[in-house]
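Undergrad: Build the 3D model from these lines:
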Amino acid sequence: MPTQNIYILGIESSCDDTSASVLCNGKILSNVVASQKIHEAYGGVVPELASRAHLQNIVPVVNEALKRANISSKGLNAIAFTQGPGLLGSLLVGTSFAKSLALGLQIPLIDVNHMQAHILAHYIDEEGFNKPPFPFLAMTISGGHTQIVLVTNYFEMEVIGETIDDAVGEAFDKSGKILGLNYPAGPEMDKRAQLGNPKAFKFTKPKVDGLNFSFSGLKTAILYFIQNNLKENPNFIEEHLNDICASIQHTIINILMDKLKIASKQTGIKHIAIGGGVSANSGIRSALKAAENKYGWTTYIPKFEYTTDNAAMIAIVGYLKYQEQIFATQNIAAKARLKI
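TA: Below you'll find the model as predicted:
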């Protein structure tokens, strides 16, 4: 532990959630998230609307985070922000605000890779949650990303498998849209899946070499399956919705777990961590817990509030970088595409 308290303000604005968090020496003092409901009417995130909402939300969200942490901006040691990947307009709002605040307070500015932050969220000091030892395998699963990452240390990560088309979150949302569920469909599908039979309907898993994933073919298969059954029975979805959701979720989880098993076998690593919004899915959590007994894995699942996009995960990366004195300059720019 450091001899003095280090306070980091984290700012996250990569998609449609504006978030600010204050961290002290690895512990989260506040984590404020303002979600944007406006996108539900469009069935997906509208970039222009997202960036406008960030402009409205960022000042009150940061003020609220400081207030809940009982600290003034002058007590901060550094500002950490999401540089990318994400929606460029949204990222620009967070980046510009962080740069201006750091300049005004004359404190260090720290750039954070959003995908690395999902993985390093495991290092937030949280009672009852263990931190994975190095090396470990991380599976990051979200609306925009599906990756298996070999993590050697805080800042050494290698993507060893990723989706070649749709992300797993997209697979859930697009399947849900076919079924007439509201956006985002993932949480609703998860709830219904718990009430249905996962083996009621069989969907073919796509064949993809190595550790990469593919979900676009599955989405198409689900579309044709629904269309064909609706021709025979116009009430098919209504009568079988829970079973359809359970069967889709079961297939998606099997695809993820199959690749994770191969990755563990190839690397010999049995410490497995998950991160990203889709890691909140109850089926994925259950499958990981079952794998602990079956394959001798030790699995790490973050606290629920640190799975979706949030600034606490940005703040912890900021803290880890601060300790190593890894700072950004005022020339830093937001990047929509940013690799681990």
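Undergrad: For the rest of this, base every contact and every neighbour count on C-alpha atoms.
TA: OK.
Undergrad: would you list every one of the strands in the stretch 101-250 of the chain?
TA: 109-113, 136-141, 146-153, 156-162 (DSSP state E, counting those that start in this stretch).
Undergrad: what's the spacing between the residue sitting nearest the centre point of the chain and Phe172?
TA: Centrality entry for the chain: nearest residue to the mean C-alpha point is Gly276, 2.1 Å, by CA atoms, centre = their mean. Distance of Gly276 to Phe172, computed by CA to CA, to the nearest Å: 14 Å.
Undergrad: can you tell me which helix in this structure is longest?
TA: For the chain, the longest helix by residue count, based on DSSP state H, is helix 236-267.
Undergrad: relative to strand 136-141, how tilted is the helix or strand following that one?
TA: Following helix 236-267 in sequence order, the next helix or strand is strand 271-275 (DSSP states H and E). Interaxial angle, strand 271-275 versus strand 136-141 (axes from the mean of the first three to the mean of the last three CA atoms, to 10 degrees): 30 degrees.
Undergrad: this one as well, want them side by side:
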Amino acid sequence: MLISTQYLKFVRYNFCNSNRAFLSKNYSTFNPNIRTPFTVLGIETSCDDTGVAIVNSDRQIISEAIHLQQQLHEPYGGIVPNLAMSSHQQYLPLVIREALDKANMDIAKDIDVIAVTRGPGLPACLGNGLSAGKALAAALCKPLIGVHHMASHALTARLTHPTPNLLPFPFLTLLISGGHTLILVARGVNHYIHLGTTVDDSVGEAYDKIARLLKIPWLKGRGGGPGAALEQFAEKGDSNKFSVPIPMTKDKRRKEAMDLSFSGLKTSVNALITKHNLDIDDENIKRDLASTFQKAAIAHLTDKLELAFKWCKEKAIPLTALVASGGVASNKSIRFSLESLAVEQYNVPLICPPPHLCTDNGVMIAWAGVERFRIGLVDEYTIDHMPKWPISSLGSSTSL
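TA: Below you'll find the predicted structure:
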């Protein structure tokens, strides 16, 4: 879809000069057939990483900048919201500047749309990014798009999948991160069917807790942290040395539901250590326990995904792919198991963004802004952050 220069000027005029926000739902009536591509600046501050990127509607990542906070939070064993908020306040202006400098762009002349994470996430952190995005959009008379963080993870595969055309809907989606575990059917940019979620800890939170239990040092750099460190430990461990139960397999009702549960895995690993009086300062034991935990966590994920595939088949939903995204989706062992399930049993490809775009970043927010702007989803400058924002509340989305 091409966006005309006249059309963009029309949008900006209405945003800056009318007494009400411009909220047209049918952009195609303006015959947008001249200008292409249009360019979106995306801002991400939902948790601990400060990310900014510039992406255009031709699926080009023009620039990206990110500030990581791992060294700030590692001494505390997890993310400290007030520290994360202070870091966003300190570094967000510099990260925005860095993204613009890398692109050699003028924000007033070269950026057409501002997109920013609206939720879900940590309240204070979301407020930092959203305030910055709203201020920039209003001051520069540009359309503002508030982005759902998890929807942006799902849509990133449409940006990065190396084919001439966008990955078509519908596709089954597994979103796995430190804060979320969701199984969805993505039917459109603003249309999701919510099949299952965790009833307690997310899978990423479980990885982090087991890493802390086993005293595994955080992995440094982008894509690092406690969960990534545990993955590395698990690679050299023996997953058959010990055994822990796969969650939700004993009760028939829970076994047949598509919701997940990970909190019991930490309890099981802890009980295993106590029962056998295991020395977790022994590197080999530590690796075997990490591998044992990971094997059970992956089995739980694939069990629930198999139920989701079967549900889609029963509903005659013609899936084009299994998309896995979120920080935990960069885990190689998880990817291998998901690919085996998707390709060998259900004849659809597994599509994942590159590992550095699985974790939180500005690229995914900018691209979600592209997708939403194309179909006329623009927000008022008065929108507020939404720390709890069910994806099933988007547009025509639904929940089972």
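Undergrad: After superposition, what is the TM-score?
TA: Once superposed, chain against chain, the TM-score is 0.95 (TM-score structural alignment, normalised by the length of the first structure); 338 aligned residues with a CA RMSD of 1.7 Å.
Undergrad: Which of the strands of the stretch 101-250 of the first structure sits closest to Asp190 of the first structure?
TA: Closest of those to Asp190 of the first structure is strand 136-141, at 14.8 Å (criterion: CA to CA).
Undergrad: Could you check how far the corresponding residue of the second structure for Tyr7 of the first structure is from Arg374 of the second structure?
TA: Aligned by TM-score structural alignment, Tyr7 of the first structure pairs with Thr39 of the second structure. Separation of Thr39 of the second structure from Arg374 of the second structure (CA to CA): 11 Å.
Undergrad: The two: which is more packed in?
TA: Thr39 (24 against 19; other CA atoms under 10 Å).
Undergrad: neighbours of the closest residue to the more buried one other than its chain neighbours, just the number please.
TA: In this structure, Thr39 of the second structure finds its nearest non-sequential neighbour in Asn56, 4.2 Å apart by CA to CA, 6 or more residues apart in numbering. Residues lying near Asn56 of the second structure (other CA under 10 Å) number 21.
Undergrad: so what's Ile124 of the first structure up against?
TA: Residues counted as contacts of Ile124 of the first structure (CA atoms under 8 Å, 6 or more residues apart in numbering) are Gly26, Lys27, Ile28, Met313, Ile316.
Undergrad: number of nearby residues for whatever residue of the second structure lines up with the last one?
TA: By TM-score structural alignment, Ile316 of the first structure lines up with Trp367 in the second structure. The local packing count at Trp367 of the second structure equals 31, with neighbours defined by other CA under 10 Å.
Undergrad: Trp367 of the second structure contacts His153, correct?
TA: No: using CA atoms under 8 Å, Trp367 of the second structure is not in contact with His153; the gap is 9.8 Å.
Undergrad: what's the counterpart of Gln6 of the second structure in the first structure?
TA: Gln6 of the second structure maps onto nothing in the first structure, by TM-score structural alignment.
Undergrad: Next up, identify which helix or strand Gln6 of the second structure is on.
TA: With DSSP H and E as the test, Gln6 of the second structure turns up in helix 5-17.
Undergrad: Following element in sequence after that helix, please.
TA: Using DSSP H and E, the first helix or strand after helix 5-17 of the second structure is strand 39-44.
Undergrad: contact partners of that following strand?
TA: Surrounding strand 39-44 of the second structure, the residues in contact under the criterion CA under 8 Å, 6+ apart are 50-57, 110-117, 129, 133, 360-367, 369-370.
Undergrad: returning to what we had before: now do the equivalent of the residue nearest to Thr39 of the second structure over in the first structure against Ile160 of the first structure, distance only.
TA: Correspondence of Asn56 of the second structure to the first structure, assessed by TM-score structural alignment: Cys24. From Cys24 of the first structure across to Ile160 of the first structure, the span is 33 Å (CA to CA).
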